[in-house]
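S.K.: got a structure for you, letters missing:
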């Protein structure tokens, strides 16, 4: 089992002990970039924010600790956010 397989189905920002999705929440999958395969809880996020893009903290992006990976909803798809690049 490789690292990517281990990370699939895990929720971005969740505690390691409780990293799986919860039935009472809505998730979108992060596609590409350093957070590929993780799920983002979008339950309380406005669709406009997701379409414009969200910057998610990550230590494994191009800018290392403190960097962010930017993701935005695919056109006509509310279940996948595509990677748009990294920022400091």
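M.R.: Received, thanks. Because the structure is predicted, anything quoted here is derived from the model rather than measured.
S.K.: use CA for all of it now, contacts and neighbours both
M.R.: OK.
S.K.: for the residue nearest to residue 26 when sequence neighbours are not counted, what are its contacts?
M.R.: Spatial nearest neighbour of residue 26, excluding adjacent residues (CA to CA, 6 or more residues apart in numbering): residue 43 at 4.8 Å. By CA atoms under 8 Å, 6 or more residues apart in numbering, the residues touching residue 43 are 25, 26, 27.
S.K.: And here is the other one:
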């Protein structure tokens, strides 16, 4: 899958453009876990919020629907966040 053909996290599966990057937005690649390969739009997050990573709804998590996947910024790489495990919600 090419860089411009990665699904944007949070888009509906039947969305007209689930792969459309928005101009002026900042994205990170989710690496590993149930959301591997998807892009997360972090445009609205502050630097402190980005440093904290994110718990993202992941139907394919170990906890099933409603479970969350924990993604943390990769040290030294601002464009990739690594999966660190699943958590229940």
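M.R.: Thanks, I have the structure now. It should be emphasised that the depicted structure is a prediction, and the values quoted were computed from it without experimental measurement.
S.K.: care to give me the TM-score?
M.R.: Once superposed, the chains reach a TM-score of 0.84 (TM-score structural alignment, normalised by the length of structure 1), with 82 aligned residues with a CA RMSD of 1.4 Å.
S.K.: Pull out the buried residues from stretch 78-88 of structure 1.
M.R.: 78, 80, 81, 82, 83, 84, 86, 87 (16 or more other CA atoms under 10 Å).
S.K.: Also stretch 1-21 of structure 2?
M.R.: So for stretch 1-21 of structure 2, counting by 16+ other CA under 10 Å, buried means 6, 7, 8, 9, 18, 19, 21.
S.K.: okay, now the closest residue to residue 60 of structure 1 other than its chain neighbours: neighbour count?
M.R.: On the basis of CA to CA, 6+ apart, the spatially nearest residue to residue 60 of structure 1 that is not a chain neighbour turns out to be residue 34, at 6.1 Å. Using other CA atoms under 10 Å, residue 34 of structure 1 is surrounded by 19 other residues.
S.K.: what do you get for residue 39 of structure 2?
M.R.: Neighbours of residue 39 of structure 2 (other CA under 10 Å): 26.
S.K.: before we move on, what about residue 65 of structure 2?
M.R.: 13.
S.K.: can you tell me which residue in structure 1 aligns to it?
M.R.: Here residue 65 of structure 2 is matched to residue 65 in structure 1, going by TM-score structural alignment.
S.K.: tell me the SS of its match?
M.R.: With DSSP: H, G, I helix; E, B strand; the rest coil as the basis, the three-state label of residue 65 of structure 1 is coil.
S.K.: wait, isn't it in contact with residue 56?
M.R.: No. Counting by CA atoms under 8 Å, residue 65 of structure 1 stays clear of residue 56, with 11.9 Å between them.
S.K.: Helix, strand or coil: sort out the residue nearest to residue 26 of structure 1 for me.
M.R.: Going by three-state DSSP: residue 43 of structure 1 is coil.
S.K.: how close does the residue nearest to residue 78 of structure 1 when sequence neighbours are not counted sit to residue 11 of structure 1?
M.R.: Nearest-residue entry for residue 78 of structure 1: residue 28, 7.0 Å, with adjacent residues in sequence omitted and distances by CA to CA, 6+ apart. Counting by CA to CA, to the nearest Å, the separation of residue 28 of structure 1 from residue 11 of structure 1 is 10 Å.
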